[in-house]
Structure formats: structure tokens, C-alpha cells
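# Got a predicted model here, sequence first, then my questions.
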Amino acid sequence: MQREFVRPVVKPGEMFDRFIGDEDPAVKVAAAHDTAWALLDRVQSMADPELVQRVLRLVEAEGIDDIARLWSNAHEASLPGLLWRLYLLQTVVSGDPQQASVMFDHGNLVITTIDPIVAGAQLPITPESVRVMCDEILRGAFTGDFAIALERAASASEVFAAGAADLADSREATDEVQATKLTRQALRFSEIAEVFRSGARAWRTGLVH
């Protein structure tokens, strides 16, 4: 009789703080690279809309923990490391699209760069529009220019970071715990934005491995 397996639940807001993997990061390096490149190559070569949709929903089918175990220990400048972060961004947003839309909306109002335009979220900012934006970014990574997808992901992350920081400032006097949480999220978004930007430059120069 097959034993029923119940997948542990990981709250989206905790994902930036919880990169799950083996104690020895080198154990799955080869598998991480092989699967990442094979997945990208298969999607690009087949150009099958149904396959693309399955890849977009990979986390829903396999679970964020399983994807993390395979790719999260890969170097951030590698293909598996970058794909992991793209899936992570999508999962964080889709896990709480309401909060994500609030952060993005605030960021859109206070940021002084062109990042909101590059990110490409449809106005007005809604939970659905930020979810669709992240889906489109991930889709572009597999069906378009990978570097452009990374640049969009970087810009989206910068807007989220600006929004989280702005919300943290406004709540610091009344809710210190929430303000601290938002500040931490802003930092995580800023860090992942820089990884995406560096990854885009590396991809264009052939340095992603």
C-alpha cells in the first residue's frame, strides 16, 4: 500500500529567508546545471504552448521545496541559480498577490527610476496585474530573450523593494514588528534585483554557466 505523502507548507513571505538545500551545496551541482539547461533547451526547441504552461506552473506541480532542493544551492550567476530566483519571485507574488500589489503600487508611486516601465505591470496595479507580470517575466525567460526577462525581474524587484521600504517607514511609529518585517522584505527584494541585473549582464557576455 502506497504511503500518502503530505507536502509541508511554506508561507510565501518566509521564502526569501529559507533557501532549502543539502548541507553540502556541492552534492547536487551537476544535477542542478543539467536539469536547468535541459529544461530551457527543451522549452525553446519545442515551442509548445502546453509545455510552456506546464513549466510556468512547475512550482505548483512539484512544490517550492522540491525546486529549492534542486536549484537553490547553485551559484547565483548560474542558470539554475537564476531560474530558482525567477521561480521564487513568482511564488512569493502568487502566494500573496494582495500584499504584493500593495507593495508594488507604493513602489510605483515613490520610485524615481524607469523600473516600473521596464517591469511592465499593467495599470491600475491589482493583485492580478502583478501576478500576470511575474508569469510573463518567467514565460519570457523560456520563450524570449533570457537577459530581457532577467532585467524585467530586476526592475519588478526594485519596485517591490521601494514599496516595502515606503510601507515600513509609514508603519514604524504604529507597528514596529510589521515595519521590521517590511524592511527585511525590502532588503531581500533589493538583493535579488541585483542578482537579476548581474545575471542579465553575464548572460549577454556568455558567462552564465
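The structure has been received and is ready for your questions. Numbering: from 1, shown residues only.
# Every contact and neighbour count from this point should use C-alpha atoms.
Fine.
# residue contacts, Glu136?
Applying Cα atoms under 8 Å, 6 or more residues apart in numbering to Glu136 gives no contacts.
# In addition, the following structure is provided for comparison:
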Amino acid sequence: MRDHHRPMTPGAGFFDEIDAGDDPAMLQEAADRAATLLVRGARGSADADVADRVLHLAETEGLETLAELWAGSPADSLAGSLWRLYLIRAWVYADPAGVAAQFEAGRAQAQVARVVAGVADPPGPDELRAMVDDVLRGITAGDFADVLLRASAFARVVTTGRASLDAGHDETVRLLTLAEQLESAAHLEMRRELA
């Protein structure tokens, strides 16, 4: 005959960890839902105000807020792709003249990518800002795969320019990685597998 014991209960501190912070799975789910709503819900909207709100999301909500929401998301997800797109825009706006010089240095060697990126000729700071804004407006008005391919092509041209200017190896490698991630995400989107 077996004695029955009361089940052991954890001490009061056992559940403290649960209440002390946010559930990472729930945060990731919220990030994924927000990205899906932004990309899938806004697509096809003819409302210029919607496109403008999407374009200026990082400014109105803060890049830090978007980082908290999406920076940890995998590159092959909608959330990770959006983070990379807003990061490119923030970078161009932070140093338009420097990025324009790097784009100019790379465009002769990356002809196809230059054409896909769609930057006006000559590519000055204003033209680069207009291009990244146009790319982000494409989230609501265009094909998201095209948005990702344009951003990837732009990053490739700048990467080529940075390499020719010896503009910092580590940052150049990171930018090339970002370009490859955006291109890979675009191919997933074309296959309707980007979520």
C-alpha cells in the first residue's frame, strides 16, 4: 500500500520570474502580428495618409520602439524585414551625403543593382532620401517583394561603394549581410512563404 502525499508546491518565489517580466513568446507574437497587419493590412490602400503613416512610423513611434518590437525577429520574417527597411531609412536620413558618396562610388560597378534600386541620376542626398521614402511607400501601394528587392539592390550598390572607398570592413560586411537577407526575404515573399 502506497502512502499518498500532498503534492509539493513551489515556494512563493517560484512564480516571481513569470510576473517579473514580459513573456518573450508573447512579445514575439505581438511583433509578428503588428508586422503582418502593417504589410498585409495596408497593402492595396489607395489612401495617401496610410502610406504616409507607414513611411513615418519610425519617426512617430521612435526607432527605439521599432527596435524593441522587431530587431530580434529573424531576417526571414515580415517583422525582421520591416526592421531592416526602417533601419536603412534611418541610416540614409542620418548621413545622406555620406551614403550618396558611397552609392556614387558603387554604382559604376553594380549596374544591375543600381537600376533595380531606382535612385535618380545623379544620386545626391535628396535623391537618396526620396528613393528610400519611395521604397517604404511601396509597403502599402506595391508588391512587398519589389520593396525588398529594391532595398537589397540599394544596399548592394552602397556595399560596393564602401568597399571601393575602404569605408570600414565590419560595417561593409554587415551591410552586405543585410542586402542578402532582404533579397532572401524577397524570394520567400514571391513564394508566399514570408510570414
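Noted; the coordinates are in hand. Please read these numbers as outputs of a predicted model, since none were measured by experiment.
# packing partners for the longest helix seen in structure 1?
Longest helix in structure 1 by number of residues (criterion: DSSP state H): helix 176-204. In this structure, helix 176-204 of structure 1 makes packing contacts with helix 79-95, helix 146-171, judged by 3 or more Cα pairs under 8 Å, 6 or more residues apart in numbering; DSSP states H and E.
# Of the ones you listed, which is nearest Ser72 of structure 1?
helix 79-95 (6.0 Å; Cα to Cα).
# Where in structure 2 does the closest one align, residue-wise?
Taken onto structure 2 by TM-score structural alignment, helix 79-95 of structure 1 occupies residues 78-94 there.
# Mind listing what's buried along that stretch?
The neighbour-count check on stretch 78-94 of structure 2 (16 or more other Cα atoms under 10 Å) flags 78-90, 92-93 as buried.
# which residues touch it?
With Cα under 8 Å, 6+ apart as the criterion, stretch 78-94 of structure 2 contacts 31-32, 34-36, 39, 58, 63, 66-67, 70-75, 99, 128-129, 132-133, 136, 148, 151, 178, 182, 185, 194-195.
# about what we covered before: can I get the helices and strands packed on helix 176-204 of structure 1 in TSV with distance to Gly107 of structure 1?
Conversion of these to TSV gives the following (distance: least, Cα to Cα, whole Å):
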stretch	distance to Gly107 of structure 1
helix 79-95	15
helix 146-171	4
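# Ok, which of these comes nearest Ala26 of structure 1?
Nearest of those (Cα to Cα): helix 79-95, 13.2 Å.
# Give me the mean distance between the closest one and structure 2.
With mean Cα distance after the TM-score superposition for structure 1, helix 79-95 of structure 1 departs from structure 2 by a mean of 0.6 Å once superposed.
# Any buried residues in the next helix or strand after that helix, and which?
Moving toward the C-terminus from helix 79-95 of structure 1, the next helix or strand (DSSP states H and E) is helix 97-110. Within helix 97-110 of structure 1, the residues that qualify as buried are 97-108, counting by 16+ other Cα under 10 Å.
# Show me what helix 97-110 of structure 1 is packed up against.
So helix 97-110 of structure 1, by 3+ Cα pairs under 8 Å, 6+ apart, packs with helix 127-143, helix 146-171.
# Tell me the helices and strands packed up against the next helix or strand after it.
The C-terminal neighbour of helix 97-110 of structure 1 among helices and strands, as given by DSSP H and E, is helix 115-119. The contact analysis (3+ Cα pairs under 8 Å, 6+ apart) places helix 115-119 of structure 1 against helix 146-171.
# I'd like to know which elements the helix it packs on is packed against.
Against helix 146-171 of structure 1 (3+ Cα pairs under 8 Å, 6+ apart) you get helix 97-110, helix 115-119, helix 127-143, helix 176-204.
# Let's check: the centremost residue of structure 2 is which one?
Relative to the mean C-alpha position of structure 2, the nearest C-alpha, by Cα atoms, centre = their mean, is the one of Arg84, at 2.1 Å.
# which residues does the closest residue to Ala79 of structure 2 other than its chain neighbours contact?
Spatially, and ignoring its direct neighbours in sequence, Ala79 of structure 2 is nearest to Ala35 (5.0 Å; Cα to Cα, 6 or more residues apart in numbering). Neighbouring residues of Ala35 of structure 2 by Cα under 8 Å, 6+ apart: 78-79, 82.
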